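Student: The sequence and its predicted three-dimensional model are supplied below.
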Amino acid sequence: MKSNAETSIASVQVNESNKLYSMQKEFEENILPFLSATQKAALIEIDGLAKSVSWFKVGTDESYLTTTLITQFDVFIHVLTTGGIRIPVHPSILASASSVLKNIIDHRQNKNSDNNRTIQILGVPTEAVAIFVRFLYSSRCTEEEMDMYGFHLLTLSHVFSVQLLKQRCAKALIQRLKIYDAIDTLQLARLCDASELYFRTMKLVSANIKFVQKTEGWKFLQENDPCLELEILQFIDEIESRRKMRRKRREEKRLCLQLSEAMECLEHICTEGCTNIGPYDIESPGKKKKVPCQKFATYPGLQLLLRHFSTCKRRVNSGCYRCKRMWQLLQLHSSICDNPDLCKVPLCRYCWGIRF
């Protein structure tokens, strides 16, 4: 005769078998007929990954879906989607892929009710949830799936802290940025703390603000999210300020280069002479014709200033603009001259003495 322990074990096995049969029956009658081909394929792939934790292709026939998915329901927990679909998954796989799911599973591991063996992922399409669960097993996601469910996958990856998927989604959305949905992408990037996606989208919005303001997303933003609108306007203002600063720095650099060249040209004219202007102790231009300097772009203007400065009757005190410019150049030269006693630039020693 069987012992009480053996009888109890047999009774438990019968109850588990009856429970499994009723679950299979419910799945075949209430869920399977309403699944699309894509959903069936996704569930089959998840089941295959759950058994071998590797990727392989299987058929999409309903007999396989019924028998293989239901045979091990007693060791699975379920992910419940918005469409009412229950996706069987291994808790250990989910826990290893997501710290958030691990906390949820650990919190419910001591509870044996059916509700505590179900994780609800609502608010996104069932296909997106199936792709998300498959990614937890295989770390794979196709470009077509990113095109269709990139927004949803980014949301799921942020909520459940799956950093690898989050990075891939952000990269894919950056490559697919469009003006018409830029505001939606910007809002999602801010909510999901996707900094690179946020910055790239903000640059796109700022560069095409006139077109963005005509979209429905911008109208919605003005009515419902004035803080983000303010961030966009501040970002545009900051970019414009930086552009002005860069232009100012370029102008200052250009001016410094011109002044440096003018100092070299002034020393060259006063030391060696050039064409019909130069120091008195240099051979006169009539005896030996000199060619104008080609390496100094400021030579023509500086030559005219020197001629005017030497013959002007009004000079600086009378308000001559050209004489003031020449005087400023002479003062600048004296401020950088190392040997004013031997320097041949006019008034160098005088300006150097005034300075000290």
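Tutor: On my side now, so go ahead.

Student: hey, let's count contacts and neighbours off CA atoms from now on
Tutor: Will do.

Student: For the closest residue to Ala194 other than its chain neighbours, give its distance to Tyr180.
Tutor: Spatial nearest neighbour of Ala194, excluding adjacent residues (CA to CA, 6 or more residues apart in numbering): Ala170 at 6.9 Å. Distance, Ala170 to Tyr180, using CA to CA, to the nearest Å: 18 Å.

Student: Second structure for comparison follows:
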Amino acid sequence: MSTSSPATPSASPRTLASWYASVSPVLENVIDRPRKHRSSERVIPILGVPYDAVLAFVRFLYSSSCTEENMEKYGIHLLALSHVYLVPQLKHRCTKELGQRLTIENVVDVLQLAKMCDAADLYLKCLKLVANHFKVVETTEGWKFLQDHDPWLELDILQFIDEIESRKKRARKHREEQRLYLQLSEAMECLEHICKEGCTSVGPYDMEPGHKRRPCSKFSTCQGLQMLFQHFATCKRRVNGGCLRCKRMWQLLKLHSSMCDEPDSCRVPLCRQFKLKMQQEKKRDEARWKLLVKKVVSAKTISSLSLPKRKREEELGEARSTTPPPNGIRSFRL
């Protein structure tokens, strides 16, 4: 490149030199370097890229613009030149344009260039494209070349893909756990509902057996609990862990007791007894139960926040209008 380049409009060499120096600090250092002969023309060699790419680069230095055609043909070369000569405006433009033109065939080449040119946004975008289409990308010539000549970058890509898969597994596990805690939270609500108000087939001892009730809003869960109650009341193997269904019922009753703040007035069977037993025995799994209670309460809170405001107000009004049944032996009707 000459300070009187044909790629720029007519201007004196000194004016062009000053302009190039103001745009690129690298060119400024080259231009300010002393010459052997004062009369000789100042020439700055730009090697390793096509001549037309150099012309497009020089035009950008002078006009701060680049045609779409030049960007499509020489975007990779212009990114390299913008990095070497520290032209941030051009680098930003190239990064954006190359990111929009990524394909399966060129993504590995652009990825390598983005790493060398410290183009973090473009590098990440390339990594994501490779990770999302890895089976296809690994059949390309670019990937084969990468495996032969840059094993460290290959390792970075594989680690990135592995991290994405691990993150997906953690997110999937978290969603499954939250779903379980939400189900337990709903089961606790249904347990109190059955023991305090009664549902279609099971209710407290002081409620008339013939009293017809419509299915509640959470009947799918409530129905399962009613069937569990009915089995629990008649099963002869419910003690000593002889029955899996009864064991599940014991666990639900214990979980309720761990969460209940009013064991003396609670109508759920064995609530107060479980509370006293846990306080006396201090079992080794107490910390695990506390953690379970914390997660179930958290799931219930998140679920309640997701309800529409009007529905929450209606539920709150119903809860206030319901008079608690009289205290007595905690029992239930079959």
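Tutor: Sure, I can see it. These numbers come from a predicted model, not from an experiment.

Student: ok, Ala170 and Tyr180 of structure 1, which is more surrounded?
Tutor: In terms of neighbours (other CA atoms under 10 Å), Ala170 is the more surrounded of Ala170 of structure 1 and Tyr180; the figures are 23 against 17.

Student: Just tell me what the more buried one corresponds to in structure 2.
Tutor: Using TM-score structural alignment, the equivalent of Ala170 of structure 1 in structure 2 is Thr95.

Student: what about Phe296 of structure 1, is that helix, strand or coil?
Tutor: Three-state assignment for Phe296 of structure 1 (DSSP: H, G, I helix; E, B strand; the rest coil): coil.

Student: oh sorry, the question was meant for Lys313 of structure 1
Tutor: Lys313 of structure 1 ends up coil, using three-state DSSP.

Student: What's the match for it in structure 2?
Tutor: Matched by TM-score structural alignment, Lys313 of structure 1 corresponds to Lys236 in structure 2.

Student: re the thing from before, which ones are touching the residue nearest to Ala194 of structure 1?
Tutor: Counting by CA atoms under 8 Å, 6 or more residues apart in numbering, Ala170 of structure 1 touches 154, 194, 196-197.

Student: picking that back up, around the match of Lys313 of structure 1, count how many other residues there are.
Tutor: The tally of other residues near Lys236 of structure 2 (other CA under 10 Å) stands at 11.

Student: ditto for the one 10 residues further on
Tutor: Around Cys246 of structure 2 there are 22 other residues, counting by other CA under 10 Å.

Student: corresponding residue for it in structure 1?
Tutor: In structure 1, Cys246 of structure 2 lines up with Cys323, judged by TM-score structural alignment.

Student: Weed out the non-buried ones from the contacts of Ala170 of structure 1.
Tutor: Burial by neighbour count, judged by 16 or more other CA atoms under 10 Å, picks out 154, 194, 197 from the contacts of Ala170 of structure 1.

Student: Average separation of the helix ranked longest in structure 2 from the aligned part of structure 1, please.
Tutor: For structure 2, the longest helix by residue count, based on DSSP state H, is helix 151-196. Compared with structure 1 after fitting, helix 151-196 of structure 2 deviates on average by 0.6 Å (mean CA distance after the TM-score superposition for structure 1).

Student: In structure 1, what range does that helix match?
Tutor: Mapping helix 151-196 of structure 2 onto structure 1 (TM-score structural alignment) gives residues 226-271.

Student: quick one: Cys343 of structure 1 from Glu283 of structure 1, how far?
Tutor: 19 Å.

Student: When the two are compared, which one has more neighbours?
Tutor: Using other CA under 10 Å as the criterion, Cys343 of structure 1 and Glu283 rank with Cys343 on top: 16 against 13.

Student: what about the aligned residue in structure 2 for the more buried one, which SS state?
Tutor: Using TM-score structural alignment, the equivalent of Cys343 of structure 1 in structure 2 is Cys266. The assignment at Cys266 of structure 2 comes out as coil when based on three-state DSSP.

Student: can you tell me which residues contact Cys266 of structure 2?
Tutor: Cys266 of structure 2 is in contact with 260, 272, counting by CA under 8 Å, 6+ apart.

Student: Repeat that for His174 of structure 2.
Tutor: Residues near His174 of structure 2 by CA under 8 Å, 6+ apart: none.
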